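Enquirer: Below are the sequence and a predicted model; questions follow.
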Amino acid sequence: MSDHFKPAAEGLRTRVFQVIFESDTPLAKGFDIALIGVILASVLVVMLDSVSAYRAEYGALFYWLEWGFTLAFTLELALRLYCLDKPLGYLKSFYGVIDVLAILPTWLVLLVPGAQSLVVIRLLRVLRIFRILRLMQFVGEARLLVEALRRSSHQIFLFLFGVFMLVTIFASLVYLIEPEEAGFSSIPTAIYWAIVTLTTVGYGDIVPVTPLGQAISVMVMLTGYSIIAVPTGVFSAEVIRSIRADRYSDEACPGCGHDRHEKRAKYCLRCGTWLDEETPDPREKRDDGASNDKEAPA
């Protein structure tokens, strides 16, 4: 994250930036570990608060813990905005939106009037579970997964569109074949059945009763088994490509032209040529020094 955002100025803001956005110092690592612990604890409180028995016995404790977490996250967000040169840009980023969602529900509860809005309060409580997404900023590989999803989004969309067409066709056929008493009262209901069957979930709440409908069910299930691995393969290929792009360099060797070197590599894997053309090869300096020593008169 520190690669995309910069501190606002030298001094205190820079020191705060190094603690919050970087992790190469003991203080910054301690801050990250403490923040992870607070996030997990807040999510655990939200989960326990959804259990009626726990809410009845520990409701007051959950209430004050939630406000403590909210104040801590609010202070953290304020410090992040304080130390950045472009705080508005951070608020528009993915992690900025998550930070706002982490504190917004609790503050909005103060603005919700009366008991008639209990449904809204419950919705706001559930929204606090999105704090778990903040843990993504501590996982370095999350960027690779997001990049792989972005690259494969077009193929996955085409795949899902094709599956939707198959589901619609199968559902329409079963709706025409099966009697309404079997549960196929409409095409949307038949589409629900087709999706459940295609994904091999098989709830069994709607089942064809005619031989032809059962034959179509077999076709749908076999189709599901045959195509269910397609998006997994597409996504896996993009993940591998992202890992290779992150690890390997595309710059060709000036000696043999080989272009699949690790980014940390200094010499070519095939011919041993020095890869950095902007700086001299340190081996040549050592060789020249040794030659001059040998040619020097006794």
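Expert: Yes, it's here. Numbers count the residues shown, from 1 in each chain.
Enquirer: switch to C-alpha atoms for all contacts and neighbour counts from now on
Expert: OK.
Enquirer: For residue 62, give me its contacts.
Expert: 45, 49, 55 (CA atoms under 8 Å, 6 or more residues apart in numbering).
Enquirer: and with 10 Å instead?
Expert: 42, 45-46, 48-49, 54-55, 68 (CA atoms under 10 Å, 6 or more residues apart in numbering).
Enquirer: Follow the chain on from the helix or strand harbouring residue 33 and name the next helix or strand.
Expert: Residue 33 is located in helix 26-49, with elements delineated by DSSP states H and E. On the C-terminal side of helix 26-49, the closest following helix or strand by DSSP H and E is helix 52-83.
Enquirer: what angle sits between that following helix and helix 26-49?
Expert: Here the directions of helix 52-83 and helix 26-49 differ by 150 degrees (axes from the mean of the first three to the mean of the last three CA atoms, to 10 degrees).
Enquirer: Report the buried residues of helix 52-83.
Expert: Residues 62, 65-66, 69-70, 73-74, 77, 80-83 are the ones in helix 52-83 that count as buried (16 or more other CA atoms under 10 Å).
Enquirer: Can you name the next helix or strand after that helix?
Expert: helix 87-92.
Enquirer: ok, which stretches of this structure are strands?
Expert: Along the chain, the segments classed as strands by DSSP state E run 248-249, 261-262.
Enquirer: how about these, which one is nearest residue 181?
Expert: Residue 181 sits nearest to strand 248-249 of all the strands of the chain, at 61.0 Å, using CA to CA.
Enquirer: Show me what the closest one is packed against.
Expert: Counting contacts by 3 or more CA pairs under 10 Å, 6 or more residues apart in numbering; DSSP states H and E, strand 248-249 packs against strand 261-262.
Enquirer: list the helices and strands the strand it packs on packs on?
Expert: helix 230-247, strand 248-249.
Enquirer: repeat that for 6 Å
Expert: Packing partners of strand 261-262 (3 or more CA pairs under 6 Å, 6 or more residues apart in numbering; DSSP states H and E): strand 248-249.
Enquirer: who's in contact with residue 28?
Expert: By CA atoms under 6 Å, 6 or more residues apart in numbering, the contact list for residue 28 reads residue 19.
Enquirer: Now do it against residue 102, distance only.
Expert: Distance, residue 28 to residue 102, by CA to CA, to the nearest Å: 21 Å.
Enquirer: can you check residue 25 too?
Expert: 26 Å.
Enquirer: what's the most buried one of the strands of the chain?
Expert: Comparing the strands of the chain by mean neighbour count (mean count of other CA atoms under 10 Å), strand 261-262 ranks first with a mean of 18.
Enquirer: one step back: want to throw the contacts of residue 62 into CSV with distance to residue 89?
Expert: What follows is those, written out as CSV (distance: CA to CA, whole Å):
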residue, distance to residue 89
42, 26
45, 31
46, 29
48, 35
49, 34
54, 40
55, 39
68, 27
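Enquirer: okay, pairing it with this:
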Amino acid sequence: MSALPDNPANALHGWRLRVYTIIFEADTRAGRWFDQVLIACILLSVAVVMADSVPALGAHYHRAFQVAEWIFTVLFTLEYLARLATVQRPLRYATSFFGIVDLLALLPTYLALLLPGAHALIDVRVLRLLRIFRVFKLSAYVVEYRSLAHALRASRRKIVVFISGVLMIVLVMGTVMYVVEGPENGFTSIPTAVYWAITTMTTVGFGDITPRTELGRFFSSAMMLLGWGTLAVPTGIVTAEMAAQRFSSPTTLPTPTTRTCHECLTEGHLPEALHCHHCGAHLPPWQHEPGGQGHP
């Protein structure tokens, strides 16, 4: 993609650039401290909600839990507004994955004013811990995550074919079990029988529906054995793709940083990168501490 034209009027500078570097990047000391404090607050806020759901604790400390919950919500609200105020394109951030997660982390507390009990949904804040990969310099894990994502994307057609085959098997076996067992043994309809076939083939086996006849048990045993075999298929597909990718890629990969593009908010650029690898926009100078992550 061609580089986006630079607009000096919209370029970040002054306090917006400083706050942006602290909030969105973690290669400076202030940025690392900010994200570490943020992660601690997320963990504490989730712990408060979980503790409040325990009857013994909620009965004695409900008021304290409510106060703590509102304190965390106000802090996260200020953080969310600061993110909107410092990015070049607030709407793009608000509709991004992390932007939506950040907003969902705020809404339950406010919704609880109208819908009691909605505050329990605050546990969605745990998704914000995905930032831990860049805060604690776990760049190697990010590279492995991208490798796994690439393997899944490369093998998606094979997985779709496999799932289609499994769906046909459970549909046929569910229909057979509906005919063999019948409504009197719990197989009240073909969809119910297909549900049984899925739980049996995936080796989950809830036990709420079980075959009663000898022929039904025979088919059930065959489904269980078939389930053991099918578990290895998707694993082998993805593993083969990962092995092929590992042999075709260099043994050592450059370490990405938390440097983000001001246009599209994509991070993971190399220290020497001049343009965004996603949208092609010009990258600002890399803000970092000497000897920090990605520093040669």
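Expert: Yes, it's here. All values reported here derive from a predicted model rather than from experimental measurement.
Enquirer: With both chains overlaid, what TM-score comes out?
Expert: Scored against TM-score structural alignment, normalised by the length of the second structure, the superposed chains reach a TM-score of 0.72; 237 aligned residues with a CA RMSD of 2.5 Å.
Enquirer: circling back: can you put the strands of the first structure in TSV and add distance to residue 146 of the first structure?
Expert: Output for the strands of the first structure, formatted as TSV (distance: least, CA to CA, whole Å):
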stretch	distance to residue 146 of the first structure
strand 248-249	19
strand 261-262	22
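Enquirer: Which one of those strands lies nearest to residue 90 of the first structure?
Expert: Closest approach to residue 90 of the first structure among these (CA to CA): strand 248-249, 29.8 Å.
Enquirer: Tell me which residues are up against the closest one.
Expert: Residues outside strand 248-249 of the first structure that contact it (CA under 6 Å, 6+ apart): 261-263.
Enquirer: Out of those residues, which is nearest to residue 205 of the first structure?
Expert: Of all the contacts of strand 248-249 of the first structure, residue 205 of the first structure sits closest to residue 262, with 54.6 Å by CA to CA.
Enquirer: Find the nearest non-adjacent residue to that closest one, please.
Expert: In space, and not counting its chain neighbours, residue 262 of the first structure is closest to residue 248: 4.2 Å by CA to CA, 6 or more residues apart in numbering.
Enquirer: The one you found and residue 139 of the first structure, how far apart?
Expert: Distance, residue 248 of the first structure to residue 139 of the first structure, using CA to CA: 20 Å.
Enquirer: which residue lines up with residue 22 of the second structure in the first structure?
Expert: Correspondence of residue 22 of the second structure to the first structure, assessed by TM-score structural alignment: residue 19.
Enquirer: now swap in residue 193 of the second structure and tell me
Expert: Matched by TM-score structural alignment, residue 193 of the second structure corresponds to residue 190 in the first structure.
Enquirer: How much space separates its match from residue 214 of the first structure?
Expert: Applying CA to CA to residue 190 of the first structure and residue 214 of the first structure gives a distance of 13 Å.
Enquirer: And the two? Which one has more around it.
Expert: Neighbour count, other CA atoms under 10 Å: between residue 190 of the first structure and residue 214, residue 190 has more, with 24 against 15.
Enquirer: From residue 206 of the first structure, how far out is that one?
Expert: Using CA to CA, we find residue 190 of the first structure at a distance of 9 Å from residue 206 of the first structure.
Enquirer: same check, this time on residue 50 of the first structure
Expert: Taken as CA to CA, the span from residue 50 of the first structure to residue 206 of the first structure is 32 Å.
Enquirer: tell me the contacts of the corresponding residue of the first structure for residue 216 of the second structure?
Expert: Using TM-score structural alignment as the criterion, residue 216 of the second structure maps onto residue 213 of the first structure. By CA under 6 Å, 6+ apart, the residues touching residue 213 of the first structure are residue 174.
Enquirer: got the buried residues of helix 52-83 of the first structure as TSV, with distance to residue 185 of the first structure columns?
Expert: Below are the buried residues of helix 52-83 of the first structure laid out as TSV (distance: CA to CA, whole Å):
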residue	distance to residue 185 of the first structure
62	46
65	49
66	46
69	49
70	48
73	50
74	51
77	52
80	55
81	55
82	59
83	60
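Enquirer: one step back: mean deviation, the helix holding residue 33 of the first structure versus the second structure?
Expert: Comparing helix 26-49 of the first structure with its match in the second structure after superposition yields a mean distance of 1.1 Å (mean CA distance after the TM-score superposition for the first structure).
Enquirer: What residue in the second structure is the furthest from its centre?
Expert: In terms of distance from the mean C-alpha position of the second structure, residue 214 ranks first, at 44.9 Å (CA atoms, centre = their mean).
Enquirer: buried stuff in stretch 231-247 of the first structure?
Expert: Neighbour counts over stretch 231-247 of the first structure (16+ other CA under 10 Å) mark 231, 234-236, 238-239, 241-243 as buried.
Enquirer: With the second structure overlaid, report how far stretch 157-168 of the first structure is off on average.
Expert: With mean CA distance after the TM-score superposition for the first structure, stretch 157-168 of the first structure averages 2.1 Å from its match.
Enquirer: Where in the second structure does that stretch fall?
Expert: Mapping stretch 157-168 of the first structure onto the second structure (TM-score structural alignment) gives residues 160-171.
Enquirer: What is the burial count for residue 194 of the second structure?
Expert: Residue 194 of the second structure has 23 nearby residues by other CA under 10 Å.
Enquirer: again, but for the one 4 residues further on
Expert: Here the neighbour count serves as a burial measure; for residue 198 of the second structure (other CA under 10 Å) it reads 22.
Enquirer: roughly how far apart are the nearest residue to it once chain neighbours are set aside and residue 236 of the second structure?
Expert: Nearest in space to residue 198 of the second structure, with sequence neighbours left out and distances taken as CA to CA, 6+ apart, is residue 170 at 6.1 Å. Distance, residue 170 of the second structure to residue 236 of the second structure, by CA to CA: 21 Å.
Enquirer: How about residue 169 of the second structure?
Expert: Residue 169 of the second structure is 20 Å from residue 236 of the second structure, by CA to CA.
Enquirer: next one: residue 97 of the second structure
Expert: Counting by CA to CA - residue 97 of the second structure and residue 236 of the second structure are separated by 30 Å.
Enquirer: Next: residue 28 of the second structure.
Expert: From residue 28 of the second structure to residue 236 of the second structure the distance is 41 Å (CA to CA).
Enquirer: Helices of the stretch 101-250 of the second structure, start to end?
Expert: Secondary structure of the stretch 101-250 of the second structure by DSSP state H, counting those that start in this stretch: the helices cover 107-111, 132-135, 139-154, 156-181, 190-201, 214-248.
Enquirer: Now render these as TSV, adding distance to residue 122 of the second structure.
Expert: Output for the helices of the stretch 101-250 of the second structure, formatted as TSV (distance: least, CA to CA, whole Å):
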stretch	distance to residue 122 of the second structure
helix 107-111	6
helix 132-135	19
helix 139-154	26
helix 156-181	33
helix 190-201	31
helix 214-248	34
